[in-house]
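>>> have a look at this fold, sequence not included:
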């Protein structure tokens, strides 16, 4: 198990931070709200690589993924174990994450138990919301579209009470804020280009 000092060193070496800055600077936002969140996240990233760590009280960058089934007709959501709402998969960046897309894909894989997931490395949304980390902070969550292989069978992780596949127009309740806004850009990403593994 990594010690906090090792985690801090791994996440503050600059590679993941540089990717986050490059991705967000080059991204065309999918909504006015996402544009504002992108700009605020770039301001946060001006603090340097420490903004990728949960120890940064002003806020930190996280990565999440809306997983679509192989047909694009269902999305995979988890009933989160801590705040008991249905939400896309995702969470904190960890040692070994070299890009935001890789962090989102790792989180989706860990939380769903699915192998062979493919990701579009272009974000579909950025959202900022308050969290309880370090006694109160903010997640600057960069969100991606992920495609599951045919016949994928999800498996509940320690962080979820339940997993479920849902049609995009019939999402479950209670639903986390910001999840609905991922549907349209995720489906657009699926139509735009084949999603792929992260090297």
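Structure received. These numbers were taken from a predicted model, which means no experiment stands behind them. Residues are numbered from 1 along each chain as shown.
>>> drop to CA atoms for contacts and neighbour counts, all remaining ones
Noted.
>>> now the residue nearest the centre of the chain: which helix or strand?
Nearest residue to the geometric centre of the chain (Cα atoms, centre = their mean): residue 64, 0.9 Å. In the assignment (DSSP states H and E), residue 64 maps to strand 60-68.
>>> name the surrounding residues that touch that strand.
The contact list for strand 60-68 (Cα atoms under 8 Å, 6 or more residues apart in numbering) reads 41, 44, 51-54, 74-77, 88-93, 100-101, 103-105, 107-108, 137-148, 182-183, 186.
>>> so which of those sit within helices?
Under the assignment DSSP state H, the contacts of strand 60-68 contribute 41, 44, 100-101, 103-105, 107-108, 183, 186 to helices.
>>> of the residues you listed, closest to residue 58?
residue 44 (7.9 Å; Cα to Cα).
>>> do you know how far that closest one is from residue 105?
Separation of residue 44 from residue 105 (Cα to Cα, to the nearest Å): 23 Å.
>>> again, but for residue 161
Using Cα to Cα, one gets 20 Å for the distance from residue 161 to residue 105.
>>> okay, pairing it with this:
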């Protein structure tokens, strides 16, 4: 087992969501990791763990979303784990920094602040074609975090996005799915 696998298992074991559906997903993710030592990497098919982070500017009451080129929806930052990621939180933070262009992001920890051990906020299982349009769909087992933006943070679009924009909590764009809306609502509760 890699350090990343060990950390992901510990992070999911330590997280105790109140929602029964999230508890069921957590058990499914843990079963996946128990069965698959490679379960965090894109090559693991038909499913693999991914990590994402919703970038939040609590002082301004807004979130940063990316218009995903393959999906055509406004989403949080995120993607595949890499062998260089020491922890699942580090993978989510790396993706958030890469896709937002914002340095100084910190993940929300168990005590609702930044700087402690990051904890997941939500899990989301969804079908994607990350191995290519002509390949069968596979499943992302996404572990979602909240990343706090420093005051005055300025985003910079990357080649991974069609667009990148800040939205007020109550002003999410039409092309935002229910999963992202629930993530924003959870983040708002945690940071307000």
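On my side now, so go ahead. These figures come from a predicted structure and were not determined experimentally.
>>> neighbour-wise, which of residue 161 and residue 105 of structure 1 wins?
residue 105 (30 against 15; other Cα atoms under 10 Å).
>>> quick one: the strands in structure 1?
All strands of structure 1, identified by DSSP state E, fall at 60-68, 75-80, 86-87, 89-92, 118-119, 125-131, 137-147, 160-166.
>>> sorry, back to before: need the ones in helices among the contacts of strand 60-68 of structure 1 in JSON lines (columns: distance to residue 19 of structure 1).
Shown next, in JSON lines, are these (distance: Cα to Cα, whole Å):
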{"residue": "41", "distance to residue 19 of structure 1": "13"}
{"residue": "44", "distance to residue 19 of structure 1": "14"}
{"residue": "100", "distance to residue 19 of structure 1": "7"}
{"residue": "101", "distance to residue 19 of structure 1": "9"}
{"residue": "103", "distance to residue 19 of structure 1": "11"}
{"residue": "104", "distance to residue 19 of structure 1": "13"}
{"residue": "105", "distance to residue 19 of structure 1": "15"}
{"residue": "107", "distance to residue 19 of structure 1": "17"}
{"residue": "108", "distance to residue 19 of structure 1": "19"}
{"residue": "183", "distance to residue 19 of structure 1": "25"}
{"residue": "186", "distance to residue 19 of structure 1": "21"}
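>>> what's the farthest-apart pair in those residues?
Greatest spacing in these, by Cα to Cα: 44 and 183 (26.3 Å).
>>> the more surrounded of those two?
residue 44 (19 against 16).
>>> find the nearest non-adjacent residue to the aligned partner of the more buried one in structure 2, please.
Aligned by TM-score structural alignment, residue 44 of structure 1 pairs with residue 32 of structure 2. Closest residue in space to residue 32 of structure 2, ignoring its immediate chain neighbours: residue 39 at 6.7 Å, by Cα to Cα, 6 or more residues apart in numbering.
>>> residue 113 of structure 1 now?
In space, residue 113 of structure 1 is closest to residue 155, 5.0 Å off (Cα to Cα, 6+ apart).
>>> how close does the closest residue to residue 159 of structure 1 other than its chain neighbours get to residue 87 of structure 1?
Nearest residue to residue 159 of structure 1, sequence neighbours excluded (Cα to Cα, 6+ apart): residue 81, at 5.5 Å. Separation of residue 81 of structure 1 from residue 87 of structure 1 (Cα to Cα) stands at 11 Å.
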